[in-house]
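A.B. asks: Sequence and predicted structure, then a few things I'm wondering about:
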Amino acid sequence: MQNLPINQVLPQVKKELLTSNRLVLQAPPGAGKTTALPLALLDEAWLKDKIIIMLEPRRLAVRSCASRMAELLGEKVGERIGYQIKMESVKSKKTKILIVTEGILTRKLQADPSLEDVALVIFDEFHERSIHADLSLALSLESQSLIREDLKILVMSATLNTHAICGLLENAPLIESEGRSYPVESIYLDAKTKEPTKREFPTFASKLITDVLKSEDGNMLVFLPGIAEIKKTQMLINETLKKTNNTDIFVSSLYGNLSKEEQDRAIKAPPKGKRKIVLATNIAQTSLTIEGIKIVIDSGLANSSVFNSSSGMNKLQSSFISQDSATQRAGRAGRLSAGKCYHLWHKGKILLKHDKPEILSTDLTQMLLELSLWGNEEISELRWMDLPPEGAMIHAKELLFELGAIDANAKITKHGKEMCSFGVHPRLAHMMIKAKEMQLSYEASLVCVLIQEKDIYTSSYRSSDIRERVSVLHDVSCGIPINASHIDIKNCKFLLQSASKIEKRQKCDVNLEMIGVLLALAYPERVSKRREKNSCSYLLANKKGAYLHQEDELFDSEYLVICDLDARGDKVNGVGREGTLWQNALIYKAASIDKSQIELYLKENIETKESLSWNSELQRVEARKRSYFGSIVINETQMQSSSNEEVSKVLLDGIRESGLDSLAWTKDSLGLRHRINFVNAHKALKMSCEFPDFCDEHLLDTMDEWLLPYIEGKNSLKSLSSLNLYSILSGLLTWEQMQSLDALAPAKIQVASGSNIFIDYSDADKPILAVRLQEMFGTQNTPAVLNGKVKLMIHLLSPASKPMQITQDLESFWANTYDDVKKELRGKYKRHYWPDDPLTAQATSKTKKNMHK
């Protein structure tokens, strides 16, 4: 056994496990806890005929740990050291230490809550706080409390909030090991150097790598946010190496979606005399020893998928790592010798101490289904370091209920139990069950792996079509030649192996026409409809928006079912009907579906509604029958109005939208409104009676009272033109009010000529009397209304009814202005009578020739 720091505390670990069934171990990077500790427990008496299960957060770590531990024992993997990950199991009856990913333990607990064949469960790298680790620990603690008191639980990590975890384990003993054997020098950006942005990282990192290669020896591990940055950086470094004709250095990538062979190539030591640069995501942060690493370059960023419960979508975002992660990454340089870590941020930058637990930012649907199968409807009944957000829990419950996995009381149904047996997301499990009924299990298994695993298309090939991918997988399965220029054949074969474990029965033919239906069974709320023809923008059944790249193979499909999208809120190169840019999620994977398929296979999701709406363009009420799939209108037909009362109410809404002036007001009816409003505007003058409110706002608000009774059987503004609005409004006044109104604000006034002239009350402050000047001869004082308290504004008109003078003081007009006006009028209207003394002259509306007729 190697001389590792962990060896110093192994006796203490063994001693504590003899007397305590719960233990916490804190051991910094390089201590050897992952491989040395489990092996040291193989001969413990309490193990007997049982096994040790050790959980690792990633499949790569599982395989790597198993290989290293088997090598230390001089055995092959599958003997005393075995492993089990999704779709892959290497173990035997001899296996004493089984290394698994966290989801595997959950499956074992569900199958056997007592874990009868297990003596110890080790939670390695627990600081990463994946949702599966939190769930597995919660279930293990309950099993230990209720069924298996002798079950031992060991939680260990390189960096850990030990007080919180010890408290969760009811003050379990804590053992701390020394850290790495070799020092690591931390080098930060110079204060004068600006921190690179995510987009600048490839160029910045490749230049730094080139410089460090010249000044330092040993292999190099570079942490970058995601695959895109890794590929760009790798391209830039290889270009530099090619220019310098350097063949002693090779660059490899390390991330989760690579094949097993590619991952192993990145981990293994380079050939003798060669140097290696490994460009990795945070997959290389824990549980792996990449041989010969002496230099670490840390971008400080990590990509993570954050779930938004309000949209039901994941959003890929980059964020700065925690202090714990920075320590872990730097520790990779000190595993085998002294090393250096270049931190691409300033030394004074403040980092969070711990990583945010996944349970606080991920989709909880699968976890909640597991809890329902376990028998816990309330999450608070189990022990958690962090309770998940309420919004995410509500979303998960609603989705499980819609899928038929739980009932209204959150208890698991028979369908839900069957879903659990697939070990995939509840959406996909639901799809698999429904597909079996439709004899489409083979097609569904291909869809399932295409959604869960790495894409078979290269990133440069722009097509979101799942149907195409299913076709490619089927062709590869049948040995049919394909154009592999944009396809990862190795990954295709891996996916086919995975699909065969979901559905063993393979078929010689494949029903591509039903792929959209299968997707819709899993993602009913993501059935979407194109907003407009030749548009890249779609409206989803859940009222959210999404869009395709214009170069996408599925562009302009009328209906899509979307299984993979990123809710990053990009703006579309188009403008909505209200003039605002649509905010949408980018579609990564989808399939087209016909409207007829939606109506046939998803009819239980379709709701038909009869509705009345106002057509602003045609200014009429329209009755329509619409079939809705969520927020999407599938069918729409015009129909006869079913209820006069409902039509009348929508018609009133149309009037409110168009305004009161859209009604056919006559001079009398409009005058009545203005007279009432005039009187009400002068209430302070203490009139003899009160009057109703005829202002526009009040009339619009009270149309249900005064207008509704008169519009039965009418459905348009045009049909309302025959209404006698004067009669309708005057009907709101009593006889006394009408008499008082005529006295206070008469509709007409008799002038000196004997003519009855309308008074315009539209201006409540200055009612207007527009009258020919000749008809006012002999009128010395200005006429007034409201019991003589408000003088009329007199518009004195020419014989052609053109305004000649406006006055509210007739006496002054006759005395000071009339002579000038008279001169002008005598020149233009010679046939009319223009006396020198207007106060003694005869008022008339006639010409001189006709005055005495």
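C.D. replies: Cool, the structure landed.

A.B. asks: alpha carbons only for contacts and neighbour counts from here, please
C.D. replies: OK.

A.B. asks: ok so Leu60 is a helix residue?
C.D. replies: Yes - checked against DSSP: H, G, I helix; E, B strand; the rest coil, Leu60 lies within a helix.

A.B. asks: okay, now the one to match up with it:
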Amino acid sequence: MTVIPPPSARFPIDAVLPSLFGALRDHGGAVLRAPQGSGKTLRVPTALLEQPWLPGHHILVVVPHGLAARAACLRMATLLGEAPGETIGFRTVSNSLAGPRTRIELLSAAMFLRQIQDRPELADVGAVLFASVDRLQAGDPASEFPGAAILGAAFAREAREALCGRTLLLAMAERSDGAAMAALLGGGGAPVPVVTAAAGFPVAVRLREAGGGDADAAAAIRHALRDERGGVLAFLPDDGAIHRVAALLEDAGGFGPDILFIPLCDEAGEGPLAAAIAPAPPGRRKLVLATPFAEAGLGIADIRIVVDCGLTRRPGRDRARGLARPVTVPAGRDAGDRRAAAAGRQEAGVCYSLRPPPGQPEAMPPDLAPPDLVPPDLASLVLEMAAWGITDPATAPWSVLLPAGPSAAALALAISQATSLLARLGATGADGAITPLGERMVRLGLHPRLARLILGGADLGLGGLACMLAALLLEEAGSGEAVGDRGCADLQDMAARLLDEEQGREEGSHPGVDMRRAWRILERAQAWRRRIGIHQPVERRDCARVGELLALAYPDRTFLADLPSAPDFQGDAER
């Protein structure tokens, strides 16, 4: 067994570990309420590993997304004086790192749902810890597969009861009272105990009126660097905003030699992630630009100042594509509190909070319905329920999955729409039970429309093109930004352009295409092809069959004209 270092005073969570472990030992589960930065993810798993009564050899830690899994793995391994992949490993949809000595494994929420579906007995797993459950609910912008981990927690509790297992279940929350999760983990019996830890250091919040634009964020960052000491963490709504604000800062004169500038995008490589997590070099301080994913607690060191742009991305409904599409909206009080807390992890800090002037209306793209007025897209969750054997999704724990969700009528409508779509896709039968095709679809971990598109395309000998088309649909729906210009009339034309770029044909003949995002689409499509085992080449003539593939994903559209066209290639920022 690896020797875990003794507790450090910089982990406020240490004060409640005895009562927390007593609750786990006596009740088989617990909910831990503690503020961001208190050491929940970093300290609790390693301390729990030392307990002689742990009923298993391994601990799984479920986090909202792959970036959080990689970041926590790196921080925990560093604290143990090891390299990642020894005692501490991680597993995400895109990659993994573990070895024969690995005992604590961090998983993205989507990966845990796959594991509990495939191996519900959780053999030799002593505990499953759900980190930041506030960030794991359906509708949360900082979760790769919203609702996956909460549903996985319900499945784990059911499996433990059915198989007489002993795996401990611990949910760790930041802002909720924990009552709903305590009842969920308690199952048919009494709710599990809720253990509460004290807050961290105080943070002074300074409000700044701003219109929500990139220039306002850049000005606030420059102001913070000039007037305050310590590292700066700026929260921006998405990767596009990070690139734009970084360009504004560079155009304004860049930074002095004392500033370590780290743009931390959602798909950041190991270099930027390691630089953000590690302490700043002597004589330097950090400036980190991050998205709302960082709210989940990436453990970014040496931060005393937070600049909160006041915006976030939350699921809207893209009617044209029938997929969830994030829209930029005000972040809200809870998100503001979480972001501000990042400034008070190690000492008293400061948060510059950007808010619109009184009475200023909030803009929303006209092609998207307001998130609060439409039912959420529940197709992915309902398909997972069918794979688990739940044929009536109305019996699912929606009060936990959607704590601030739609009305009962809107929820019933959303469930009806999801079940109808799954039946049309061939994923479920008339009785709601999953079909063999549905079992293949659910294993891809994609929206059912995209899963049907890829599998159906592979059956037609068009698997490569189907992956490219699915990646294009997902990129536009997921980012809300343009890939090309208005000269691209439809998805068939855009697919041909992407194929030209991938194969090196007609280089430079598509000046309207955003090459950074085009290559991201191609890389995602290639990753799917490798993971699924699709080796069919993509020929340019195959692009003429794009409509045939789209019909597989959109059987609910009556006329061909209802199928999604290419994106409006003016980005949201230009509208």
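C.D. replies: Thanks, I have it. These figures come from a predicted structure and were not determined experimentally.

A.B. asks: Put one on top of the other, what's the TM-score?
C.D. replies: Once the chains are laid over each other, their TM-score by TM-score structural alignment, normalised by the length of the second structure reads 0.81; 527 aligned residues with a C-alpha RMSD of 3.7 Å.

A.B. asks: The stretch 251-400 of the second structure: helices as residue ranges?
C.D. replies: Along the stretch 251-400 of the second structure, the stretches classed as helices by DSSP state H, counting those that start in this stretch are 270-277, 333-341, 379-388, 398-401.

A.B. asks: Of the ones you listed, flag the one that's most buried.
C.D. replies: helix 379-388 (a mean of 22; mean count of other C-alpha atoms under 10 Å).

A.B. asks: list the contacts for the aligned partner of Ala153 of the second structure in the first structure?
C.D. replies: Applying TM-score structural alignment, one finds that Ala153 of the second structure aligns to Leu137 in the first structure. Residues near Leu137 of the first structure by C-alpha atoms under 8 Å, 6 or more residues apart in numbering: Phe123.

A.B. asks: and Leu137 of the first structure, what element?
C.D. replies: In the assignment (DSSP states H and E), Leu137 of the first structure maps to helix 131-146.

A.B. asks: if we can go back for a sec, Leu465 of the second structure is nearest to which of the helices of the stretch 251-400 of the second structure?
C.D. replies: Closest approach to Leu465 of the second structure among the helices of the stretch 251-400 of the second structure (C-alpha to C-alpha): helix 379-388, 22.8 Å.

A.B. asks: Gly165 of the second structure: neighbour count?
C.D. replies: Gly165 of the second structure: 19 surrounding residues under other C-alpha atoms under 10 Å.

A.B. asks: Now for it: which residues touch it?
C.D. replies: Contact analysis of Gly165 of the second structure by C-alpha under 8 Å, 6+ apart lists Glu121, Ala159.

A.B. asks: And it, how far from Pro146 of the second structure?
C.D. replies: Applying C-alpha to C-alpha, to the nearest Å, the value for Gly165 of the second structure to Pro146 of the second structure is 27 Å.

A.B. asks: thinking again about what came up before, so can I have JSON lines of the helices of the stretch 251-400 of the second structure showing distance to Arg160 of the second structure?
C.D. replies: Converted to JSON lines, the helices of the stretch 251-400 of the second structure look like this (distance: least, C-alpha to C-alpha, whole Å):
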{"stretch": "helix 270-277", "distance to Arg160 of the second structure": "36"}
{"stretch": "helix 333-341", "distance to Arg160 of the second structure": "33"}
{"stretch": "helix 379-388", "distance to Arg160 of the second structure": "14"}
{"stretch": "helix 398-401", "distance to Arg160 of the second structure": "19"}
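
A.B. asks: Which of those sits closest to Ala171 of the second structure?
C.D. replies: Ranking the helices of the stretch 251-400 of the second structure by proximity to Ala171 of the second structure (C-alpha to C-alpha) places helix 398-401 first, at 12.3 Å.

A.B. asks: Please enumerate residues in contact with the closest one?
C.D. replies: With contact meaning C-alpha under 8 Å, 6+ apart, helix 398-401 of the second structure is reached by Gln137, Ala138, Gly147, Ile150, Leu151, Ala180, Met181, Leu184.
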